[in-house]
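[1] Sharing a model prediction with you, sequence too.
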Amino acid sequence: MAHDSTAFIRPVSLPRDRPALDHIFRVTCGESLKTEPSWTISSCHPYPLLSRSTCFVLDPGNGDGAVGYILSTPNTRQFAQDWTEKYVPSLDRKLLPQPDVNGSKAVDDKPTQLLQLLHGDPERALNFSYPGLVDKWPGHLHIDILPSHQGRGWGRKLIDTLMEALRAEGCKGVHLGMEAVGLGALKFYTKLGFSRYPEVLDGGVSGETGRTGGEGPVIYLVKDIPI
């Protein structure tokens, strides 16, 4: 389908784009994140603050700010360190769930579990435990587009724009996680050169590589970036 005549991709701009980034996240995120404090502290805020050179928005060209974004870091290990040292101290401490790094407390709420990890032990939340993932594919990304601009080729254009930016940063590979039920998304990423992370993550239960087990499984995809 042809691209919109006025829309274009540009680097993210703060604070100008913050309201639009929040809106896109809140429209497109999973239902489990559409509660507070998940909305406020697990959204897209850290990426433009910590890794602005690899963050882009889809601007509709009519002054409305942004209708999509692709947010990334070329170095997940450095991002985790910066998250702890630079991002978390900037947050309202009253919004943060108390970290439970040792897993001593049973928490049924999945968003709270994730937030505890993100703000108490980001390395666990950012997939450092998966063999070779952040070493072979050190970058990671998140991409979301409002329904009004989906199916128009902008997803591919955002990915292509990001790949060039990651290459310029010397990033040799990138990974992402997607819900295992998103077969349409899997087809989209496969067409763009992503493949399944080549490790069995659920003990072979699913018979698939790159797929986690348990409730709400995720499929991890990877893509090499020739430097």
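    Okay, I see it.

[2] rest of the way, CA atoms for contacts and neighbours
    Will do.

[3] so the most centrally placed residue in the chain, which of the three states?
    Closest residue to the average C-alpha location of the chain: His142 at 2.8 Å, with Cα atoms, centre = their mean. Under DSSP: H, G, I helix; E, B strand; the rest coil, His142 falls in the strand class.

[4] Any buried residues in the longest helix seen in the chain, and which?
    Longest helix in the chain, counting residues (DSSP state H): helix 154-168. Neighbour-count burial for helix 154-168, counted by 16 or more other Cα atoms under 10 Å, picks out 154-155, 158-159, 161-163, 165-166.

[5] related to what we said a few turns ago, check the gap between the residue nearest to the centre of the chain and Leu21 for me.
    Using Cα to Cα, to the nearest Å, we find His142 at a distance of 12 Å from Leu21.

[6] Below is an additional structure, to be compared with the one above:
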Amino acid sequence: MILDFGDGFFLRQATVADHAALAMICLKTGDAGKDATGREDDPDLLGLVYTIPYQVLEPDLAFIVDGPAGACGYLLGAADTNSFNARLVSQWYPDLEARVADPGPDSSRWRGSDWLRHKIHHPDFAVPQALAAYPSHGHIDLLPQARGKGIGRQAMAFLEQRLAASGSTGLCLEVMPQNVHALNFYRTAGFKVLQDVGLPNRCIYVAKQLGFAPGVAG
């Protein structure tokens, strides 16, 4: 146990044995915080893209939230987004590309998880310049049984402390525009919504400065 949240909930390091749990939680929260099971035809694919590679490539910043009924959330981070993305390209995505077929560019013909299969074959790992002051990124998702208990707030504070101790000057996260609950959570946790023409409009970026960086406004 790394952090005790009370009522039988706690944070612990994620291991290889947690890959199935990471995929399950990602699927159950994969539709802007809601259950994506009915949308996806490959229940493992979301996890293989968005959660499991963190445990493999950045294990020191990969954590599971456990509760009385087992795994019910995760907290994931990458200390340096550019470095992490480079490792995804060289060490992770080749096997993913071999696992699934490219559904082609016509999105009108996509079904089920085809949108994700297309993303796997046509990834975009470029980091916008607007995120330069926030070199680290993270992900957190909790199943319903772990929500409303202050777990998210405590977990994010823990990740911020870990990243700051490693020398990171800032943390950013992506939020789907329709996930109003998550946006409110991050605002309450001290994150600001970034506004910049150089940022993609598919998601909203929230960010927080973790340490003093000369010439960078907080």
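    Cool, got the structure. Worth saying up front: this structure is predicted, and the values here are computed from it rather than measured.

[7] distance between the longest helix of structure 1 and the chain's centre?
    14 Å (Cα atoms, centre = their mean, to the nearest Å).

[8] In structure 2, which residues correspond to that helix?
    Counting by TM-score structural alignment, helix 154-168 of structure 1 falls onto residues 151-165 of structure 2.

[9] how close does the matching stretch sit to structure 1?
    Superposed on structure 1, stretch 151-165 of structure 2 shows a mean distance to its aligned partners of 1.0 Å (mean Cα distance after the TM-score superposition for structure 1).

[10] Any chance you could list what contacts that stretch?
    With contacts defined as Cα atoms under 8 Å, 6 or more residues apart in numbering, stretch 151-165 of structure 2 is touched by 5, 11, 61, 75, 77, 79, 136, 140, 142, 170-171, 189, 210-211.

[11] where do the helices sit along structure 1?
    Here structure 1 has its helices, by DSSP H, at 18-28, 38-41, 46-50, 76-82, 110-120, 122-125, 133-136, 154-168, 183-191.

[12] In structure 2, what range does the third one match?
    Counterpart in structure 2 of helix 46-50 of structure 1, with TM-score structural alignment as the criterion, is residues 53-57.

[13] Average separation of that stretch from the aligned part of structure 1, please.
    Averaged out, stretch 53-57 of structure 2 is 0.7 Å away (mean Cα distance after the TM-score superposition for structure 1).

[14] Next, the buried residues of the lengthiest strand in structure 2.
    Longest strand of structure 2, by residue count under DSSP state E: strand 70-78. Using 16+ other Cα under 10 Å as the test for burial, strand 70-78 of structure 2 gives 71-78.

[15] Show me what Ala182 of structure 2 lines up with in structure 1.
    When structure 1 is aligned by TM-score structural alignment, Ala182 of structure 2 is paired with Ala185.

[16] Who are the contact partners of its match?
    For Ala185 of structure 1, the contact set (Cα under 8 Å, 6+ apart) comprises Met178.

[17] That one and Phe194 of structure 1: what is the separation?
    Noted for Ala185 of structure 1: a distance of 11 Å to Phe194 of structure 1, by Cα to Cα.

[18] And Thr73 of structure 1, by the same measure?
    The spacing between Thr73 of structure 1 and Phe194 of structure 1, counted by Cα to Cα, is 17 Å.

[19] Just give me the neighbour total for the closest residue to Leu91 of structure 1 other than its chain neighbours.
    Once flanking residues are discounted, Leu91 of structure 1 sits nearest to Ile41: 7.8 Å by Cα to Cα, 6 or more residues apart in numbering. Using other Cα atoms under 10 Å, Ile41 of structure 1 is surrounded by 18 other residues.

[20] Tell me the spacing between Ile41 of structure 1 and Val200 of structure 1.
    For Ile41 of structure 1, the distance to Val200 of structure 1 - Cα to Cα - is 31 Å.

[21] Please apply the same query to Cys171 of structure 1.
    According to Cα to Cα, Cys171 of structure 1 and Val200 of structure 1 sit 25 Å apart.

[22] for His119 of structure 1, same thing?
    According to Cα to Cα, His119 of structure 1 and Val200 of structure 1 sit 27 Å apart.

[23] neighbour count winner among these two?
    Between His119 of structure 1 and Val200, His119 has the larger neighbour count (other Cα under 10 Å), namely 24 against 17.

[24] I figured the more buried one was touching Leu96, is that so?
    Yes. Between His119 of structure 1 and Leu96 there is a contact under Cα atoms under 8 Å: 7.5 Å.

[25] Report the contact partners of Gly211 of structure 2.
    164, 167-170.

[26] In strands, which of the residues you listed fall?
    Of the contacts of Gly211 of structure 2, the ones assigned to strands by DSSP E are Gly170.

[27] Reformat the contacts of Gly211 of structure 2 as TSV; add distance to Tyr54 of structure 2.
    Formatted as TSV, the contacts of Gly211 of structure 2 follow (distance: Cα to Cα, whole Å):
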residue	distance to Tyr54 of structure 2
Ala164	18
Gly167	19
Ser168	17
Thr169	20
Gly170	18
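
[28] Of the contacts of Gly211 of structure 2, which is the most crowded?
    Going by other Cα under 10 Å, Gly170 tops the contacts of Gly211 of structure 2 with 25 neighbours.

[29] Good, we can wrap up now.
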